[in-house]
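have a look at this fold, sequence not included:
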C-alpha cells in the first residue's frame, strides 16, 4: 500500500507557482523572533512552508503564533495548500487548529482535489493574473522597473517579454537574456522574443550573436519597421 503522506495530486494550478528567496528570508526572520504572520511577496511564512512541505517549520510557526486560518491571495488556507500538494502529514498538523473546514481529514483532501475546488482555483487565478498585469503595467509606466519585473509571471509569454524589457532598462543583460530565452521556449514563432534576445546580447556586447537574433526576428516579422532600423 502506498504511503499516503507522499501522495502527490497530478493537477497543478497557477497558485502553486511561488517565489523563493524573499519568502525564505521571511521564514528565517520569523525563526529569529519576527512576526510569524509577516507578508513577503504576498505570502506569509506559513503559506510558503505548507507549499514546500516543510513540516518542522510549519510546527514551529504554529507554536510561534502563525495564523492557520489566514487565506492567501488565492483564497486558500494553509491546510488546503498542504492537501493539494499531497503533504498529508502537514494536513494532520493543521487540521486541529483550522476553523470552518470539512469535519474529517479525508474530507479535506477530497474537497481540495475536487473538480469544483479546481474550477474555483482556476477562476481565482485568472482574476489574480489580470490584477497583477494591471499593477505591473502601472509600475512600468511609472518607470518602477524593478517592481514591474517582480510582478510579471514567467509562464506568460507577453509578460515575460515585458519583464525582459524591464531588465534591459535596468541594464541587467543576464536577466534580460534569460527571460528572452524563456519567451522563445514559450513562443518560438514570436518575433518579439528574438528581438528581446538580440537586445540582451547587444547589451552584453555579444554583437555577432545579437545580429543573428535580430535577423531571426526580422524573418518572422519582415514588415516590422523597428527591426529594419536595427540593421540600418
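Perfect, I can see it now. Computed from a prediction, not measured in an experiment: that's the story for all the values here.

when you work out contacts or count neighbours from here on, use the C-alpha atoms and nothing else.
Fine.

which helix or which strand is home to the residue nearest to residue 179 when sequence neighbours are not counted?
In space, and not counting its chain neighbours, residue 179 is closest to residue 164: 5.4 Å by Cα to Cα, 6 or more residues apart in numbering. Applying DSSP states H and E as the criterion places residue 164 in helix 157-169.

the structure to be compared is supplied as follows:
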C-alpha cells in the first residue's frame, strides 16, 4: 500500500483533508480512494470521502460491489444513495456476491432494495443464498470456465495499469470459483506486495507453496514477502 493510502487509513491524519480532493482519481494500488477506504474497512474515511463528493456509483468495481461483504460500509453506502442493482463486470448483483461469500446479514440488508433476479427461481433470502452456492459448485461448466478466463484477463489488465487493488479484488473473486488454483494465490500475493502489504502477501504465498510445493514461483513470492516484512 502506497503512502497516499497509508495516510488515508490513518483517520486522524492532518493530511487526510488534502486527500479528499483526489477521491475520484486513479491512484497506485486502488482505483479510487473510496475503494481504498472500503478495502481498509474504514467507515469514517468512507463517510468523509462521500461527504466530500466521492461518487458512490462510479468505477470499474463499484463501491457497493466492493462493500458487498462489509456490513458497516454497505449500510452507509446504501444510505448515501448507492445503487444496489448495478452488477459487476460479470453480471452479478451485490446481493449475489454477498450470498456467494456466505454473508447472510448482508444478503438480508440488500434483499429489500434489490430487484428480483430472473435466474433466481426462489426469490427469498434462503433462495438467493442457495442459488449462489449452487452456481459456485458448478466448476466444470462452460460458463464458469469462460468467467474464470475473463476474471484473469481483467486482473492482468489491471496489473498492467498498476491498479493493484482492482487486480487483487478480481483474483479474490476468481478464487470463489476455483479454490485450488495456486496461480491465483501467487498473483494476488504479487498484488499485495506491490501495495506494500507484506502480511497478506505472505499469507497468500504460504498457501500457494502449500498447494504446489514443487512450484518455484510460490517460494519466490514467499521470499519477497519475507523481505518486505524484513523478517
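Structure received. Predicted, not measured: the structure shown is a model, and the values here were computed from it.

where does the TM-score land?
Remark: TM-score between the superposed chains equals 0.51 [TM-score structural alignment, normalised by the length of the second structure]; 178 aligned residues with a Cα RMSD of 4.7 Å.

starting at the chain centroid, how far to the helix holding residue 164 of the first structure?
Centroid displacement of helix 157-169 of the first structure relative to its chain, using Cα atoms, centre = their mean, to the nearest Å, is 15 Å.

past that helix, which element shows up next along the chain?
Moving toward the C-terminus from helix 157-169 of the first structure, the next helix or strand (DSSP H and E) is helix 173-186.

check the offset of that following helix from the chain's centre.
On the basis of Cα atoms, centre = their mean, helix 173-186 of the first structure is displaced by 16 Å from the centre of the chain it belongs to.

residue 73 of the second structure versus the closest residue to residue 74 of the second structure other than its chain neighbours, what's the distance?
Spatial nearest neighbour of residue 74 of the second structure, excluding adjacent residues (Cα to Cα, 6+ apart): residue 67 at 5.3 Å. Per Cα to Cα, to the nearest Å, residue 67 of the second structure is found 6 Å from residue 73 of the second structure.

return every residue with contacts to both of these two.
With contacts taken as Cα atoms under 8 Å, 6 or more residues apart in numbering, the residues that reach both residue 67 of the second structure and residue 73 are residue 38.

rewinding a little: would you agree the residue nearest to residue 179 of the first structure is in contact with residue 172?
No: the criterion here is Cα atoms under 8 Å, and residue 164 of the first structure misses it with residue 172 at 9.2 Å.

what sits against the residue nearest to residue 179 of the first structure?
149, 175, 176, 177, 179, 180, 196.

residue 86 of the second structure now?
Going by Cα under 8 Å, 6+ apart, residue 86 of the second structure touches 93, 94.

which residue lines up with it in the first structure?
Taking TM-score structural alignment, residue 86 of the second structure has residue 70 as its aligned residue in the first structure.

same check on residue 104 of the second structure?
Aligned counterpart of residue 104 of the second structure in the first structure: residue 87 (TM-score structural alignment).

that match against residue 54, yeah?
No: the criterion here is Cα under 8 Å, and residue 87 of the first structure misses it with residue 54 at 9.2 Å.
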